[in-house]
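1. Next come a sequence and a model predicted from it.
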Amino acid sequence: MTTAPPQKPHSGLPPKPRSAVVRDALGVGAAVGLSGFAFGVTSAGAGMTLAQTCVLSLLVFTGASQFALVGALGVGGAPLPAAAGALLLGVRNAFYGLRLSQVLGLPAAVRPLAAHWVIDETSAVALAQPDRRLTRLGFTVTGVTLYAGWNVTTLLGALGAAALGDPAAWGLDVAGPAVFLALLLPMIRGRSAAAPSARAGATPAPGQDGEGTATARPARAALLRHEVAVAALAVVLALACVPFLPAGVPVLVAVLAAPAVLAVAALRSRAAARRERSAAARAEEA
């Protein structure tokens, strides 16, 4: 039986030595792991006990959901809406997992353990690698470093909440965004390096041609417009609900932005199809 070749998450990226992948993964894990200080301080300030704070980091281990939960509880939100909002923020990790399960190709026995480390940072590092071997390496090193660092600094932050004061004053609130900007750079370089060959008339991939690429552009533009519309409507819905609804509920209302935009897009698509059919019928009659 032949073995399928390893999948390449980003074959257009330049090759990397193992040491560079380990260095990048350690950097991401250490930098973002420091944000555990901010969570420990925030959780303690919201009235969570030391044990509750540490167990939350050990078992949940997804920063945005943890901050959403303790933030909603800290301002008097009901536990159920607070937990529901945190759960919705964590759903994105399931979509990361669908992609990572293909490119990592881990044995079935290991997947439940690896799933606990499927978060923004491990996914970004893994998918930035050019082959499966380096993808596994980046995912593992980032996961170990970040999990250990996040939990240690959560403990220290909860213990020293009074001494640390405002987490933003330490610059911990910008660690995550700064890391993501750094992770985007290799992908941008890889795409820009591949662009000149495409413009120079490189052979299209199998199943693609110039006409297919041209017809794909409007579809990509429409998708981008839908994404922007969903984001904008979600912000409007959340801000509009904040003065009237308990903490944790506005984020649940904001979820309605996606089906609303999709419904409007479907209606517009049907209306356009009807206009095209009417125009075609009139042309035949003429």
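-> Sure thing, it's come through.
2. only C-alpha atoms for contact and neighbour calcs from this point on.
-> Noted.
3. which residues of this protein fall in helices?
-> Ranges of helices in the chain, per DSSP state H, are 18-33, 35-45, 50-59, 63-74, 79-90, 92-104, 111-115, 120-127, 132-159, 161-164, 175-199, 210-241, 249-254, 257-285.
4. and here's the other structure:
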Amino acid sequence: MLTGIAAICLAVAMIGVSYGATAVTSGLPGWLPVLMSVAVVAGGSEFVFIGILTAGGGLVAAVLAGLLVNARHLPYGLSVPDVVGTGWRRLLGTHVMNDESVAMALAQPDRDRRRAAYWLCGLAVFAAWPLGAAIGAVLGSVVPDPNAFGLDAVFPAVLFSLVIPALREPLTRTAALAGAAVAAATAPFLGAGLPVLLALTAVLLVVRRAGADTPAAPGDPTAAAGDPAGITATATATAGTA
């Protein structure tokens, strides 16, 4: 588990460097990506926000687009309610919720390990992402094209490695393939983050249809359908790597 979290943090920090450098080379102040990396902690929506601002879009449009991209966190929250905690812990737990912490938690065999994986990964990413953004903001004036290093390919590879074990389950695999196909097909035509939202729709349709077609086990109406929230979250994370 710790090795996996370390690899995730390295990948997240590298993407953070790209994010910070991109923001600065686009003409934004260096403090903005660092502040957002702490307050938002959602790389996809932050990239969209920065992209819209630098393209001349308004602040309201940038905020709404970022919120739209983060809509994928809804199934994430439904899939890990038992590990987030209650009270003030829930506030912190939802703030550090991200693709990596949820994928790491869902890959664990029992509740205790899920909780440990979620919090360790979530807090580690919460430290690595702002650190990477700060380094990128400092180096932004030195690296004119941060995307030339191919850092954007690191994160999808790490995230995909986390969800591979869950893809052995037929329904999860089918939902993930459907979502990935939709995301890959629409990516050339839509802005960043939107293909994953369309993929989420396809994933939900697959999970819902499978639940309707599979008879429930006696005395347990949810047993046959498995864990719809967990399947949806895993499939959505997979689609995000497409």
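-> On my side now, so go ahead. Just so it is clear, the structure is predicted and the values come from calculations on it, not from any experiment.
5. that older thread, if you compare the helices of structure 1, which one is most tucked away?
-> Comparing the helices of structure 1 by mean neighbour count (mean count of other C-alpha atoms under 10 Å), helix 35-45 ranks first with a mean of 26.
6. quick one: that one aligns where in structure 2?
-> The alignment of helix 35-45 of structure 1 onto structure 2 (TM-score structural alignment) spans residues 15-25.
7. Measure how far that stretch is from the centre of its chain, please.
-> 18 Å (C-alpha atoms, centre = their mean, to the nearest Å).
8. Contacts for that stretch next, please.
-> Residues from elsewhere that reach stretch 15-25 of structure 2, judged by C-alpha atoms under 8 Å, 6 or more residues apart in numbering: 29-30, 33-34, 43, 47, 50, 128-141, 143-147, 151-152, 154-155.
9. Kindly report the same for stretch 188-208 of structure 2.
-> Here stretch 188-208 of structure 2 makes contact (C-alpha under 8 Å, 6+ apart) with 44-45, 47-48, 68-69, 71-72, 171, 174-176, 178-184, 186-187, 228, 231-232, 235-236, 239-240.
10. Which position in structure 2 pairs with residue 172 of structure 1?
-> Match for residue 172 of structure 1 (TM-score structural alignment): residue 151.
11. Next up, the contacts around its match.
-> Contacts of residue 151 of structure 2 were listed using C-alpha under 8 Å, 6+ apart, and they are 14-15, 18.
12. Now those in a markdown table, please, with extra columns for distance to residue 59 of structure 2.
-> What follows is these, written out as a markdown table (distance: C-alpha to C-alpha, whole Å):
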| residue | distance to residue 59 of structure 2 |
| --- | --- |
| 14 | 27 |
| 15 | 24 |
| 18 | 22 |
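13. Looking at those residues, spot the one nearest residue 89 of structure 2.
-> Of all these, residue 89 of structure 2 sits closest to residue 15, with 27.3 Å by C-alpha to C-alpha.
14. Against residue 99 of structure 2, how distant is residue 74 of structure 2?
-> Separation of residue 74 of structure 2 from residue 99 of structure 2 (C-alpha to C-alpha, to the nearest Å): 11 Å.
15. And for residue 181 of structure 2?
-> 19 Å.
16. how deep is the closest residue to residue 231 of structure 2 other than its chain neighbours tucked in, by neighbour count?
-> The spatial neighbour of residue 231 of structure 2 that comes closest, neighbours along the chain excluded (C-alpha to C-alpha, 6 or more residues apart in numbering), is residue 172 at 5.3 Å. Residue 172 of structure 2 has 26 neighbours, counted by other C-alpha atoms under 10 Å.
17. Residue 172 of structure 2 is in what secondary structure piece?
-> Residue 172 of structure 2 is part of helix 170-186 when elements are defined by DSSP states H and E.
18. gap between that helix and the chain center?
-> Centroid separation between helix 170-186 of structure 2 and its chain, computed with C-alpha atoms, centre = their mean, is 16 Å.
19. Over to stretch 144-158 of structure 2?
-> With C-alpha atoms, centre = their mean, you get 16 Å for stretch 144-158 of structure 2.
20. Now the terminal residues of that stretch, how far apart.
-> Start-to-end span of stretch 144-158 of structure 2 (C-alpha to C-alpha) is 26 Å.
21. again, but for stretch 68-75 of structure 2
-> 14 Å.
22. Could you find the closest non-adjacent residue to the most centrally placed residue in structure 2?
-> Residue closest to the average C-alpha location in structure 2 (C-alpha atoms, centre = their mean): residue 99, at 2.9 Å. Spatial nearest neighbour of residue 99 of structure 2, excluding adjacent residues (C-alpha to C-alpha, 6+ apart): residue 237 at 6.3 Å.
23. Show me what the host helix or strand of the one you found is packed up against.
-> Secondary structure from DSSP H and E places residue 237 of structure 2 in helix 228-239. Packing partners of helix 228-239 of structure 2 (3 or more C-alpha pairs under 8 Å, 6 or more residues apart in numbering; DSSP states H and E): helix 73-79, helix 99-106, helix 154-163, helix 170-186, helix 194-213.
24. Any chance you could list what contacts the second one?
-> For helix 99-106 of structure 2, the external contacting residues (C-alpha under 8 Å, 6+ apart) are 8, 76, 80, 113-119, 121-122, 159, 162-163, 230, 233-234, 237.
25. Apply 6 Å and report the result again.
-> For helix 99-106 of structure 2, contacts defined as C-alpha atoms under 6 Å, 6 or more residues apart in numbering pick out 114, 117-118, 121-122.
26. so which of the residues you listed comes closest to residue 58 of structure 2?
-> Using C-alpha to C-alpha, these come closest to residue 58 of structure 2 at residue 122, 31.0 Å.
27. Which position in structure 1 pairs with that closest one?
-> By TM-score structural alignment, residue 122 of structure 2 lines up with residue 143 in structure 1.
28. OK, contacts around its match?
-> Counted by C-alpha under 6 Å, 6+ apart, residue 143 of structure 1 has contacts 117, 122.
29. Distance of it relative to residue 126 of structure 1?
-> Residue 143 of structure 1 is 10 Å from residue 126 of structure 1, by C-alpha to C-alpha.
30. And for residue 120 of structure 1?
-> In terms of C-alpha to C-alpha, residue 120 of structure 1 sits 10 Å off from residue 126 of structure 1.
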